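*Asks:* just coords:
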């Protein structure tokens, strides 16, 4: 990633919070790296270095600022936008793949050799997969030290470190002191084991009502719900089940955050739980860039001004989202919820059943036409045998091709899955009835070909325009 010194320095000099997470500022005279908006730094030009990731700054020998907590900044929106190998790898690293499967597992998932993947990541983000995973472990450990009563040895292994010594050395190097210092300074007791309370930062504005309305209207009974401004759901994570509660809170700049309560069966799942919650709520988006482009269209200008910061609700589980899309073909949203609730209840699992469980369900678990039932089973089998990849790091083009190759899945369903499960910010569904109604209400053409031609000007943010059209239907 190319970082232009003058542009970065101006952002730091003005403490511009919009750049938090885009890059990190290191000061050679102090040996500390910070967020661009950190109020504690007024560095001289000669003492400043800029890095594209916290891992790159750590690799260069800098430790994290204890005041601005640069590791808690929103992630770079670039990794959600980009569909290339580096973007896919960054999403997988964030989900903890390196801790669970090592670098060989990460390389295998993105289809490159370990050496070539290392070169690409160093060139783009200034650090290889091991260094990036190490930075994430340090952040996970800090959260556990500050928010739980777990012993430090337990935290070391829960965060993914291979030994207590490695844990101690890393925390000292990254935060400038032993783990006990973090606990003395910030420790807050939690009411029960396995509960972690933390703040998920985002770049304002965030239109929380729109986000919660979308998720609440589509909430699967027994799996998720929205109550009094809080989204609650069960999750299936690599090491066990979990429950999350997410409450978006208003704020400006660095104070903008979502209050999260995570109840984890296994605290090793903290990093993937955080990554999936962030993706679900689209917290790493750059709303000013999105709204800045969409607002130039006269037809969208008023809705952008009225509702700034509308996000694309993503997903915590790709398979669940794909089943949602298939069930929802040509039926209402309430009817879709009811059917999905029946499927989840029939499986008897915590959360929505995975693909393997769905292949075992009897016919009566699917209150729908036989053809649609067989489409779901065909999808589940394709996921089980690996011919369709719905993981966070899936190649978006290959995902769409694999989906439409299955009987009963067309372009609309594949596009919906690409938008929500794969996080594609540039999906547009011009044949969708609600999209056409929303377009007509805003004075846009409602004939699919004409609407698609008009929407070309909204690239690369057509998914965000799609949400706005649905809201104006």
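*Replies:* Ah, there it is. Note that the coordinates shown come from a computational prediction; the quantities given were computed from them, not determined experimentally.

*Asks:* Could you use CA atoms for every contact and neighbour count after this?
*Replies:* OK.

*Asks:* for this structure, which strand is longest?
*Replies:* If you go by DSSP state E, the chain has its longest strand at strand 240-249.

*Asks:* Which neighbouring elements make contact with that strand?
*Replies:* With contacts defined as 3 or more Cα pairs under 8 Å, 6 or more residues apart in numbering; DSSP states H and E, strand 240-249 has these neighbours: strand 230-237, strand 257-264.

*Asks:* These: which one's closest to residue 350?
*Replies:* With respect to residue 350, and counting by Cα to Cα, the nearest of these is strand 230-237 at 6.8 Å.

*Asks:* Does the residue most central in space within the chain lie in a helix or a strand, and which?
*Replies:* When Cα atoms, centre = their mean is applied to the chain, the residue found nearest the centroid is residue 279 (1.9 Å). Assigned by DSSP states H and E, residue 279 belongs to helix 270-280.

*Asks:* Pasting the second one now:
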């Protein structure tokens, strides 16, 4: 492995960023063991590290697996990858739907396996049963709601998915050694208005909030998103565990003195609260370790004055299909022109949502809505100014998502999904890299043909830009955002 590649992987190891888990392993000569990049053991010195792309290669080199981080559990490295994929999907579904009262049987049904099989593989992977994991997710959500909202205790119990107040009280007292009402008395809250609740999501400072807002404002789809008075607002359309379509709105503000984002949620969205919060965390990149990113990208400031700013975040997305369509519409045209096309699509095919907030009128059309359009797709999208080729690409994306043939949700395997994306007619390298960056949250995507990237690094040639970007790995997505912001 080349020296610059070792530097790249050491930076990822130092950050302990879960998005790199399974992409490489590190053998530590001083201990004779090999670890995953997320291992919480003391960081080894660079000279003691050797990096491998597979666990097998590390073992061939004479290293034994770490008992703390368990390399056999890394995504894609077990003898049967399908089992690990099943466990990961189960974990995501449990976390996102813990507030809906979903049962283990229902989760297993969604995964296409028996609940007995899911319990077995989940327990083997995490050393807790799915029921125990689900209970913890529900309790933590309830604790958050008791602390940060003025919802009644029974409403908290229902929103957290307990089904009954008695069950909630019993489990809360057992786990936390206090009654829910006792925690509520210790945590006075400000009364919410308009049937909304307010929660706080923490982040690691610094956080360039104004940069993030400016980025989102420039690309906000009229009718769906808006930025008002230093906050981001948007319409929401999610599907509950009972397959009920839920509509509403959300507002995200900033409280820098507490290092939190404030999330004001329409009361109608309580049945899908955990899904909503997961998407907000992704959209605003709350998993980021800004110090680890800046340590590598500070060198950008030798290329241009203040080209890299500490605390720059990678703008994610709220809805993967919405982001993918936005990327297709943005091919070879300006940000403003793509925004105009997206607004027309929303007005023609989106679902009206009564929010009472100026500028928020529609939910973005779902893949199912696009597929349901009768006749050739060109006939529906062509009059909006969308070319026939792009209309057909949007339809193929919708079909692939509905058939679950493609996954560009946060945390998806980028190399695998990029190949699938590139196989869709009308999706080239720029579009695929953009989707990997924003929809999947991949930290090391780099759309080297992007107009903004080339403009920010002019007069360098494409070859020179690619060589320069190699020094920014494994944070090339963050480097790209810094380049865009510099314009």
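*Replies:* Cool, the structure landed. Note that the coordinates shown come from a computational prediction; the quantities given were computed from them, not determined experimentally.

*Asks:* ok, back up a step: so which of the helices and strands packed on strand 240-249 of the first structure gets nearest residue 189 of the first structure?
*Replies:* Short answer: strand 257-264, nearest of these by Cα to Cα, at 13.3 Å.

*Asks:* What range does the closest one cover in the second structure?
*Replies:* Using TM-score structural alignment, strand 257-264 of the first structure lines up with residues 260-267 of the second structure.

*Asks:* contacting residues around the aligned residue in the second structure for residue 372 of the first structure?
*Replies:* In the second structure, the residue paired with residue 372 of the first structure is residue 390, using TM-score structural alignment. The neighbours of residue 390 of the second structure, taking Cα atoms under 8 Å, 6 or more residues apart in numbering as the test, are 328, 329, 426.

*Asks:* Repeat that for residue 326 of the second structure.
*Replies:* Residues in contact with residue 326 of the second structure, defined by Cα under 8 Å, 6+ apart, are 338, 339, 342.

*Asks:* Just give me the closest of the residues you listed to residue 401 of the second structure.
*Replies:* residue 342 (19.1 Å).

*Asks:* Looking at the first structure, name the residue matched to that closest one.
*Replies:* Residue 342 of the second structure maps onto residue 340 in the first structure, by TM-score structural alignment.

*Asks:* And the alignment partner in the second structure of the residue nearest to the centre of the first structure, how far from residue 27 of the second structure?
*Replies:* For residue 279 of the first structure, the aligned position in the second structure is occupied by residue 282, per TM-score structural alignment. Distance of residue 282 of the second structure to residue 27 of the second structure, computed by Cα to Cα, to the nearest Å: 31 Å.

*Asks:* so the match of residue 279 of the first structure makes contact with residue 318?
*Replies:* Yes - between residue 282 of the second structure and residue 318 there is a contact at 7.3 Å, judged by Cα atoms under 8 Å.

*Asks:* what's the burial count for residue 5 of the second structure?
*Replies:* Counted with other Cα atoms under 10 Å, the neighbours of residue 5 of the second structure add up to 15.

*Asks:* any idea what it aligns with in the first structure?
*Replies:* Checking with TM-score structural alignment, residue 5 of the second structure has no match.

*Asks:* so what's residue 5 of the second structure up against?
*Replies:* The contact partners of residue 5 of the second structure, taken as Cα under 8 Å, 6+ apart, number zero.

*Asks:* That one: what secondary structure?
*Replies:* helix (DSSP: H, G, I helix; E, B strand; the rest coil).

*Asks:* State the distance from the residue nearest to residue 476 of the second structure when sequence neighbours are not counted to residue 145 of the second structure.
*Replies:* Of all residues not flanking residue 476 of the second structure in the chain, residue 444 sits nearest, at 4.6 Å (Cα to Cα, 6 or more residues apart in numbering). To residue 145 of the second structure, residue 444 of the second structure is 35 Å away according to Cα to Cα.

*Asks:* What of residue 121 of the second structure?
*Replies:* 31 Å.

*Asks:* now do residue 98 of the second structure
*Replies:* 14 Å.

*Asks:* So for those two, which sits in the more crowded spot?
*Replies:* residue 98 (29 against 24).

*Asks:* Let me see the ranges of the strands in the stretch 101-250 of the second structure.
*Replies:* Along the stretch 101-250 of the second structure, counting by DSSP state E, counting those that start in this stretch, strands occupy 196-202, 225-228, 231-239, 245-255.

*Asks:* Show me which residues of the first one are buried.
*Replies:* To tie it back to what came earlier, the one meant is strand 196-202 of the second structure. 196, 197, 198, 199, 200, 201 (16 or more other Cα atoms under 10 Å).

*Asks:* again with the shortest one
*Replies:* Buried positions in strand 225-228 of the second structure, judged by neighbour count with 16+ other Cα under 10 Å: 225, 226, 227.

*Asks:* and of the residues you listed, the nearest to residue 117 of the second structure?
*Replies:* Distance to residue 117 of the second structure, by Cα to Cα, is smallest for residue 225 among these, at 41.8 Å.

*Asks:* Chain neighbours aside, what residue packs nearest to the closest one?
*Replies:* The spatially closest residue to residue 225 of the second structure, leaving aside those adjacent along the chain, is residue 234, at 4.2 Å (Cα to Cα, 6+ apart).
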